[in-house]
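1. Kindly generate the corresponding structure for this input.
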Amino acid sequence: MQSNNNTPLQRAKFRARQMRVEQSKIGNQLSHGQALELVAKELGYRDWNTAAALLSNYPDISVQVGDHVRGTYLKQPFTGRVLSVTEQGGGAYFRVTLDLDEAVDVVTFDSFSAFRKRINAQIDIKGDSPAKTSDGEPHLSILGHVHG
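-> Predicted coordinates:
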């Protein structure tokens, strides 16, 4: 995830500015506050104040092609290499492809298994997929880089 804006909070503010420009081009005038509220909703927060408070506490994971990352996929821990990163939604989301070091079993039934070694998913600026399991956990969470 590359951006001219360094932190998740700065990227969200940048997205709000982009949204105002996009909307003005089609004749819709948004105040900066309205755009911030829309960005907060786009990112899954109740309102801008909540988004700003929480985004300011998130580390910037900044994944790039070739990075070795760690995280969870369908609650299974993994490490793997980033094969591709594509910006979506003006930097609010990213489409990533990961090649896992070891395949993970994505089925929780004892009598059946389904292993995945390559993952394609959308993540937000925190590294979490907007898609959630039935108990509310992100399908994919990139937690950071593997060091060493």
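
2. C-alpha from now on. contacts and neighbour counts both.
-> OK.

3. Which of the helices or strands spans residue 112?
-> Residue 112 belongs to no helix or strand when assigned by DSSP states H and E.

4. just residue 102 next, same as before
-> Residue 102 belongs to strand 93-105, assigned by DSSP H and E.

5. Beyond that strand, next helix or strand please.
-> strand 115-124.

6. I'd like to know how far residue 24 sits from residue 112.
-> Distance, residue 24 to residue 112, using CA to CA, to the nearest Å: 53 Å.

7. Would you point out which residue is most central in this protein?
-> The centroid of the chain falls nearest to residue 124 when counting by CA atoms, centre = their mean (1.8 Å).

8. what's the angle between the strand holding residue 102 and strand 115-124?
-> 160 degrees (axes from the mean of the first three to the mean of the last three CA atoms, to 10 degrees).

9. What is the longest helix of the chain by residue count?
-> helix 8-25 (DSSP state H).

10. Can you list the buried residues in that helix?
-> 8-20 (16 or more other CA atoms under 10 Å).

11. Equivalent analysis for stretch 115-129, please.
-> For stretch 115-129, a neighbour-count test (16+ other CA under 10 Å) marks 118, 119, 121, 122, 123, 124, 125, 126, 127, 128, 129 as buried.

12. Likewise for stretch 63-71?
-> Buried residues in stretch 63-71, defined by neighbour count with 16+ other CA under 10 Å: 63, 64, 67, 68, 69, 70, 71.

13. let's see this one next to it:
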Amino acid sequence: MTQTTGGTPVPSIDALKAQAKRLRGAMAEKQTPITQSLALETIARQWGYRDWNTLSAMSKSNAPRGWFVGQRVSGTYLGHAFEGTLKAVRSANAGFWYVTVIFDTPVDVVTSDAFSSYRRQVNVTLNEDGTTPAKTSDGQPHMVLRSAE
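-> Prediction:
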């Protein structure tokens, strides 16, 4: 289950460190420089945690199966094998994840011989096994996603 603070999911470690870096920059502009350690501790308190270690652990526990923006992935989409890159990853409720996949080669999403419709990018909801709860008429998940590495 996703840990939250006031209903807001805890961001990734990288996002939290970027917040701390922006805080340091803002403080330096005001002629009140602070250390990276103090910035991290301050960010933790802003998120409602007692210290950076606690916030960091909470952020790691929310990591979606190790998926991250820019990660190489492979799998099937509407029965077609693909390779691609994750453009976006964020947590949803009850262990589900929203991901945006950019395909290396566009995927034809139409089964008709009369015409084609290619998708270069799709947004899907995945369960903890990396499959979509939505299924095609023959019972297959719309997408099965795996790390390509």
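
14. hang on, the earlier thing: which member of the buried residues of stretch 63-71 of the first structure is positioned nearest residue 79 of the first structure?
-> Minimum distance to residue 79 of the first structure across the buried residues of stretch 63-71 of the first structure is 4.3 Å, recorded for residue 70 (CA to CA).

15. Who's the closest spatial neighbour of that closest one, skipping the chain neighbours?
-> Closest residue in space to residue 70 of the first structure, ignoring its immediate chain neighbours: residue 79 at 4.3 Å, by CA to CA, 6 or more residues apart in numbering.

16. Residue 82 of the first structure corresponds to which position in the second structure?
-> If you follow residue 82 of the first structure across to the second structure using TM-score structural alignment, you land on residue 86.

17. what's in contact with whichever strand or helix holds that match?
-> If you go by DSSP H and E, residue 86 of the second structure is part of strand 80-91. For strand 80-91 of the second structure, contacts defined as CA atoms under 8 Å, 6 or more residues apart in numbering pick out 2, 9, 62, 64, 67-76, 97-105, 107, 148.

18. again, only this time at 6 Å
-> Residues from elsewhere that reach strand 80-91 of the second structure, judged by CA atoms under 6 Å, 6 or more residues apart in numbering: 69-76, 97-104.

19. how far apart are it and its match in the first structure?
-> Strand 80-91 of the second structure, aligned to the first structure and superposed, deviates on average by 0.5 Å (mean CA distance after the TM-score superposition for the first structure).

20. now the residue of the second structure most remote from its centre: how far from residue 16 of the second structure?
-> No residue in the second structure has its C-alpha farther from the mean C-alpha position than residue 114, which lies at 36.6 Å (CA atoms, centre = their mean). Counting by CA to CA, the separation of residue 114 of the second structure from residue 16 of the second structure is 50 Å.

21. Equivalent analysis for residue 112 of the second structure, please.
-> Distance from residue 112 of the second structure to residue 16 of the second structure, by CA to CA: 47 Å.

22. Looking at the two, which one has more neighbours?
-> residue 16 (20 against 9; other CA atoms under 10 Å).

23. Just say helix, strand or coil for that one.
-> Under DSSP: H, G, I helix; E, B strand; the rest coil, residue 16 of the second structure falls in the helix class.

24. what about the closest residue to it other than its chain neighbours, helix or strand, and which?
-> Among residues not flanking residue 16 of the second structure along the chain, residue 43 sits closest, at 7.3 Å (CA to CA, 6+ apart). Using DSSP H and E, residue 43 of the second structure sits in helix 36-46.
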